[in-house]
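S.K.: coordinates only, sequence not included:
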């Protein structure tokens, strides 16, 4: 199955889960009620549901908010969300206590000072690698 068809299946599932029948007329009316830009046509939403196109990012965000799902999950599937959560968990598990405080302090510094700190750290890493 190609990317557009997979998106169409996720869109249909999200509509059903939110209590909407996955039909172009329902999608057109519901989407346009929530979208702040120029109204989307029946043909455009029909193409989304048939797996012929994928909406642009601004429209995808509105769809996701309306249907109560995460935009990245609607666009790419649950696997992407799970992967991101796993990476965050690994980071949270690895960075604790004093290291976390230092990183939080680092993020409050102005960009030129952050650059200097990065260069210092990279110098230490290179020196440590050459000592092995």
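M.R.: Cool, the structure landed. Fair warning: this is a prediction, and the values are worked out from it, not measured in the lab. Numbering: from 1, shown residues only.

S.K.: Every contact and neighbour count from this point should use C-alpha atoms.
M.R.: Will do.

S.K.: Let me see the contact set for the residue nearest the centre of the chain.
M.R.: Nearest to the geometric centre of the chain sits residue 72, at 3.6 Å (C-alpha atoms, centre = their mean). By C-alpha atoms under 8 Å, 6 or more residues apart in numbering, the contact set of residue 72 is 80, 81.

S.K.: Please repeat the previous calculation with a cut-off of 7 Å.
M.R.: Going by C-alpha atoms under 7 Å, 6 or more residues apart in numbering, residue 72 touches residue 81.

S.K.: Below is an additional structure, to be compared with the one above:
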């Protein structure tokens, strides 16, 4: 397991996971408010701001809560993809996506990404199922 945590890389993964879960548009204050129930001991807007901007990494106990809330692995959120893991999906869990999560992830894509995905789906439709 890596020993060093890169705050900037953490911030990028944190923003990606937030986007996937439909929280990408939240500012630090809104995000801190959304996390109130997850952190009953309190959470400062400054801490959240540092996480989002990649200038700090949360303590392990807080990171565990964030990973659960964002539905990603703690390892991925802290360090990035685990080279030993069999599941190579970025930040993914071992369970398949449900329709609601899939729709949320599709909505989070940019227009060019959606166009690429649509072209890919059209290609798959040309291949008869086995």
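M.R.: Alright, I've got the coordinates. Because the structure is predicted, anything quoted here is derived from the model rather than measured.

S.K.: TM between them?
M.R.: Scored against TM-score structural alignment, normalised by the length of the second structure, the superposed chains reach a TM-score of 0.57; 81 aligned residues with a C-alpha RMSD of 1.6 Å.

S.K.: follow-up on the earlier one: how about the residue nearest to the centre of the first structure, what's its partner in the second structure?
M.R.: Using TM-score structural alignment as the criterion, residue 72 of the first structure maps onto residue 75 of the second structure.

S.K.: which one's the longest helix in the second structure?
M.R.: helix 111-126 (DSSP state H).

S.K.: in the second structure, what residues pair with the longest helix belonging to the first structure?
M.R.: Ordering each helix of the first structure by length in residues (DSSP H) puts helix 111-130 first. Aligned by TM-score structural alignment, helix 111-130 of the first structure falls on no residue of the second structure.

S.K.: does the residue nearest to the centre of the first structure count as helix, strand or coil?
M.R.: helix (DSSP: H, G, I helix; E, B strand; the rest coil).

S.K.: residue contacts, residue 49 of the second structure?
M.R.: By C-alpha under 7 Å, 6+ apart, the residues touching residue 49 of the second structure are residue 28.

S.K.: swap the cut-off to 10 Å and go again
M.R.: By C-alpha atoms under 10 Å, 6 or more residues apart in numbering, the contact set of residue 49 of the second structure is 11, 27, 28, 29, 31, 32, 55, 56.

S.K.: which one of those residues is nearest residue 79 of the second structure?
M.R.: residue 11 (10.8 Å; C-alpha to C-alpha).

S.K.: Mind telling me what element the closest one is part of?
M.R.: Secondary structure from DSSP states H and E places residue 11 of the second structure in helix 7-20.

S.K.: Not counting that helix itself, show me its contacts.
M.R.: 21-26, 31, 49-58, 66-67, 69-72, 76-80, 90-92, 101-109.

S.K.: average offset between that helix and the first structure?
M.R.: Compared with the first structure after fitting, helix 7-20 of the second structure has a mean deviation of 0.4 Å; criterion: mean C-alpha distance after the TM-score superposition for the first structure.
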